[in-house]
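Engineer: What follows is a predicted structure for the sequence shown.
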Amino acid sequence: MQEDTVDQIIVVSTNNLSAQRATLRTYERVNGKLERKFAPMGAVVGYNGIGQNKREGDGQTPMGTYDMGMAFGTAAPPRGTRSTYQRITSDDYWIDDVNSPDYNQWKRYTGNPSSKWNSFERMNIDLYKYGMVIEYNTNPIVPGHGSAIFLHKWRGSTSPTAGCVAVSETDLVELLKWIDPKKSPTIIITLEDHFMSELDRYR
């Protein structure tokens, strides 16, 4: 994607590669210029921090720049949500079985999931009351390079994730109402010392 076509940017930065706590900043292009949107938000990342060589089950959040995908949740979408929103049911799973052709995809299945996949993540959980897909390892999908990377609700400000980015429910709702697919929303996951140079590519 061309940098000058990106009009909404989320930057998630940590103080070092092993840090579990992060800062989330938001920017929007107004009259051709990037401006800060919300005050910085607290966030958490994977229990093994962030890294450039994400692998399945390593507990890291992938560094890099990614499109923001569809929104989802066990609850109805917050009023004002503009992204495509998938309501979660008890039959929804995200597949992390590296030997399955369904790897890193959302699947709805009414049978016994253990008979179909060796490993899967149930979507119908409280942490996914609201969320958004971070388009990591989605096009193309490389088996074993990591799956189910989302922006979702945190357990708390000191509780890391298995590899996702998580924020408070209040902040997540604000983000869901702000993000506009027409503005090519993008997320940058990086180190605190690097985030300004990463952002400069879009100015």
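Structural biologist: Alright, I've got the coordinates.

Engineer: Going by C-alpha atoms from here, please, whenever you check contacts or count neighbours.
Structural biologist: Fine.

Engineer: Off-centre distance for the regular element (helix or strand) spanning Glu174?
Structural biologist: Assignment of secondary structure by DSSP states H and E places Glu174 within helix 169-178. In terms of Cα atoms, centre = their mean, to the nearest Å, the centre of helix 169-178 is found 13 Å from the chain centre.

Engineer: which strands and helices sit next to it?
Structural biologist: Applying 3 or more Cα pairs under 8 Å, 6 or more residues apart in numbering; DSSP states H and E, we find helix 169-178 packed against strand 150-153.

Engineer: on that earlier part again, tell me which residues of the helix holding Glu174 come out buried.
Structural biologist: Within helix 169-178, the residues that qualify as buried are Glu169, Asp171, Leu172, Val173, Leu175, Leu176, Trp178, counting by 16 or more other Cα atoms under 10 Å.

Engineer: Turn those into a markdown table, columns for distance to Phe38.
Structural biologist: Supplementary listing: the buried residues of helix 169-178 in a markdown table, determined by distance: Cα to Cα, whole Å:
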| residue | distance to Phe38 |
| --- | --- |
| Glu169 | 15 |
| Asp171 | 10 |
| Leu172 | 12 |
| Val173 | 12 |
| Leu175 | 9 |
| Leu176 | 13 |
| Trp178 | 10 |
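
Engineer: Would you map the helices across this structure?
Structural biologist: Counting by DSSP state H, the chain forms helices over residues 169-178, 195-200, given from the N-terminal end onward.

Engineer: Tabulate those helices in TSV, adding columns for distance to Glu28.
Structural biologist: Output for the helices of the chain, formatted as TSV (distance: least, Cα to Cα, whole Å):
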stretch	distance to Glu28
helix 169-178	10
helix 195-200	11
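
Engineer: Minimum distance to Gln20: which of the ones you listed has it?
Structural biologist: When the helices of the chain are compared for distance to Gln20 using Cα to Cα, the nearest one is helix 195-200, at 16.7 Å.

Engineer: How far away from the center of its chain is that closest one?
Structural biologist: Mean-position distance between helix 195-200 and its chain equals 19 Å (Cα atoms, centre = their mean).

Engineer: now what about it, what contacts it?
Structural biologist: Counting by Cα atoms under 8 Å, 6 or more residues apart in numbering, helix 195-200 makes contact with Val11, Ser13, Ile188, all of which sit outside it.

Engineer: Swap in 7 Å and give it another go.
Structural biologist: With Cα atoms under 7 Å, 6 or more residues apart in numbering as the contact definition, helix 195-200 has outside contacts at Ser13.

Engineer: Okay, one more to line up with it:
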Amino acid sequence: MPAVATALLIAALAGCAGPGDGSRKHATDAKGSAGRSGTVGAPSGTQSPAGRPAPAERVDDLPGLGPRTRAEVPRDAEQVVVVTGSGRDASRSTVVLYERSAAEEKTGDAGGRPAWRAGPSWTAHNAARGWTEHHRQGDLRSPVGVFGLTDGGGKLPDPGTRLSYDHAEQGFTISGTGAEGEPLAGAFDYVVAINYNRKAGTSPRDWTRPLGEDRGGGIWFHVDHDGPTQGCISLSKPHMRKLLRTLDPARHPVVVMGDAGSLAR
């Protein structure tokens, strides 16, 4: 297939980057896949004035999640990243990483709910038009739900993650500009695949779409380019490195993502 045709095909299928973002020109070979469970790691805490890690906040349940959303979090998930959108149609989010241990679970309340350790709150972007429970290719909305986190990759070398990591300089190259005229270069330096409509256990560049191509895919955590995305969640480069270094597949990480109203159900 000619290089130009390949780039156009990739642009049509990728879920990352913002509208008018030059995705028609990006050379990434990124691929997506599907799944509903997984797990995410949480940092140990914020820095104290003395420069030492401050104790992480202990909470008895995952804040902001209603009974329906909590029920979707797998019982074996010991690391959870909660992405809370500022509004149904808004492109700004906050990200908080939570972690628990077997010992903390034993100290949960009489109802058997575990205690969690909350990491710092990070700012993020989501899709340009906000959120949806029925994501479709090109709708410029991020999918609401609970999804596994099993695979990472990027243009830059592995920063020290326990996840499988696909280092491919050309495969994670992107160019052009985003919805607000911001350059996209470097957005795929680090990525973590979100297991929406993808095959878990494969490279983020695997284009398998179990729900069909019309349901979109290629939904990732990736480096923020200072503008909204087409469906992904974007974090600063230091926070992406922290996320990759913290996630531990043995702890079954998952992401819980959506606008605040949806997550509270």
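Structural biologist: Happy to help now that I have it. Here the structure is a predicted model, which means the values were calculated and not measured.

Engineer: ok so, going back, mind listing residues that contact the helix holding Glu174 of the first structure?
Structural biologist: Contacts to helix 169-178 of the first structure, defined as Cα under 7 Å, 6+ apart, come from residues Pro78, Gly80, Thr81, Arg82, Lys153.

Engineer: give me that answer again for 8 Å
Structural biologist: The list of residues contacting helix 169-178 of the first structure from outside it, by Cα under 8 Å, 6+ apart, reads 41, 71, 78-83, 130-131, 152-154.

Engineer: These, buried ones only, as a PyMOL selection?
Structural biologist: Buried residues among the contacts of helix 169-178 of the first structure (16+ other Cα under 10 Å), as a PyMOL selection:
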select buried, resi 71+81+82+83+130+131+152+153+154
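
Engineer: The contacts of helix 169-178 of the first structure in strands, which ones?
Structural biologist: With strands identified by DSSP state E, the entries of the contacts of helix 169-178 of the first structure that belong to them are Met41, Ala71, Gly131, His152, Lys153.

Engineer: what residue of the first structure matches up with Ser142 of the second structure?
Structural biologist: Per TM-score structural alignment, the equivalent position to Ser142 of the second structure in the first structure is Thr61.

Engineer: Now do the contacts for that match.
Structural biologist: Thr61 of the first structure neighbours (Cα under 8 Å, 6+ apart): Val45, Gly46, Asn48, Gly49, Ile50, Gly51, Lys54, Ile149, Ala162, Gly163, Cys164, Val165.

Engineer: Which position in the second structure pairs with the fourth one?
Structural biologist: Gly49 of the first structure maps onto Gly130 in the second structure when the alignment is built from TM-score structural alignment.

Engineer: State the number of residues packed around the nearest residue in space to that match that is not next to it in sequence.
Structural biologist: The spatial neighbour of Gly130 of the second structure that comes closest, neighbours along the chain excluded (Cα to Cα, 6 or more residues apart in numbering), is Asp89 at 4.0 Å. Neighbourhood size, Asp89 of the second structure [other Cα atoms under 10 Å]: 15.

Engineer: So which residue is smack in the middle of the second structure?
Structural biologist: When the second structure is reduced to its mean C-alpha position, the closest residue under Cα atoms, centre = their mean turns out to be Phe221, at 3.6 Å.

Engineer: For the equivalent of it over in the first structure, give its distance to Lys33 of the first structure.
Structural biologist: Taking TM-score structural alignment for the superposition, Phe221 of the second structure sits opposite Leu151 in the first structure. The span separating Leu151 of the first structure from Lys33 of the first structure equals 26 Å under the rule Cα to Cα, to the nearest Å.

Engineer: Test my guess that Arg53 of the first structure contacts Pro62.
Structural biologist: Heads up, residue 53 of the first structure is Asn, not Arg. Yes - under the criterion of Cα atoms under 8 Å, Asn53 of the first structure lies in contact with Pro62, with a separation of 7.1 Å.

Engineer: out of these two, which sits in the busier spot?
Structural biologist: Under the criterion of other Cα under 10 Å, the comparison of Asn53 of the first structure against Pro62 puts Pro62 first, with 27 against 12.

Engineer: tell me the contacts of that one?
Structural biologist: For Pro62 of the first structure, the contacting residues are Ile50, Gly51, Gln52, Asn53, Lys54, Tyr136, Gly163, Ile189, taking Cα under 8 Å, 6+ apart as the criterion.

Engineer: list the contacts for the second one?
Structural biologist: The reference is to Gly51 of the first structure. Applying Cα under 8 Å, 6+ apart, one finds that Gly51 of the first structure lies in contact with Leu17, Gln60, Thr61, Pro62, Met63.

Engineer: Take those and keep only those in strands.
Structural biologist: Counting by DSSP E, the members of the contacts of Gly51 of the first structure that fall within strands are Thr61, Pro62.

Engineer: Out of the contacts of Gly51 of the first structure, which comes closest to Thr5 of the first structure?
Structural biologist: Of all the contacts of Gly51 of the first structure, Thr5 of the first structure sits closest to Met63, with 21.3 Å by Cα to Cα.

Engineer: Please list all residues in contact with the closest one.
Structural biologist: Contacts of Met63 of the first structure were listed using Cα under 8 Å, 6+ apart, and they are Ile50, Gly51, Gln52, Ile188, Ile189, Thr190.

Engineer: hmm, try it at 6 Å
Structural biologist: The contact partners of Met63 of the first structure, by Cα atoms under 6 Å, 6 or more residues apart in numbering, come to Ile50, Gly51, Gln52, Ile189, Thr190.

Engineer: Can you give me the separation between Thr165 of the first structure and Asp200 of the first structure?
Structural biologist: Quick fix: residue 165 of the first structure reads Val, not Thr. From Val165 of the first structure over to Asp200 of the first structure (counting by Cα to Cα), the distance is 22 Å.

Engineer: who has more neighbours, these two?
Structural biologist: More neighbours sit around Val165 than around the other of Val165 of the first structure and Asp200, counting by other Cα under 10 Å; the figures are 28 against 10.

Engineer: And that one, what's its match in the second structure?
Structural biologist: When the structures are aligned by TM-score structural alignment, the residue of the second structure matched to Val165 of the first structure is Ile233.

Engineer: ok, its match - contacts?
Structural biologist: His125, Asn126, Phe221.
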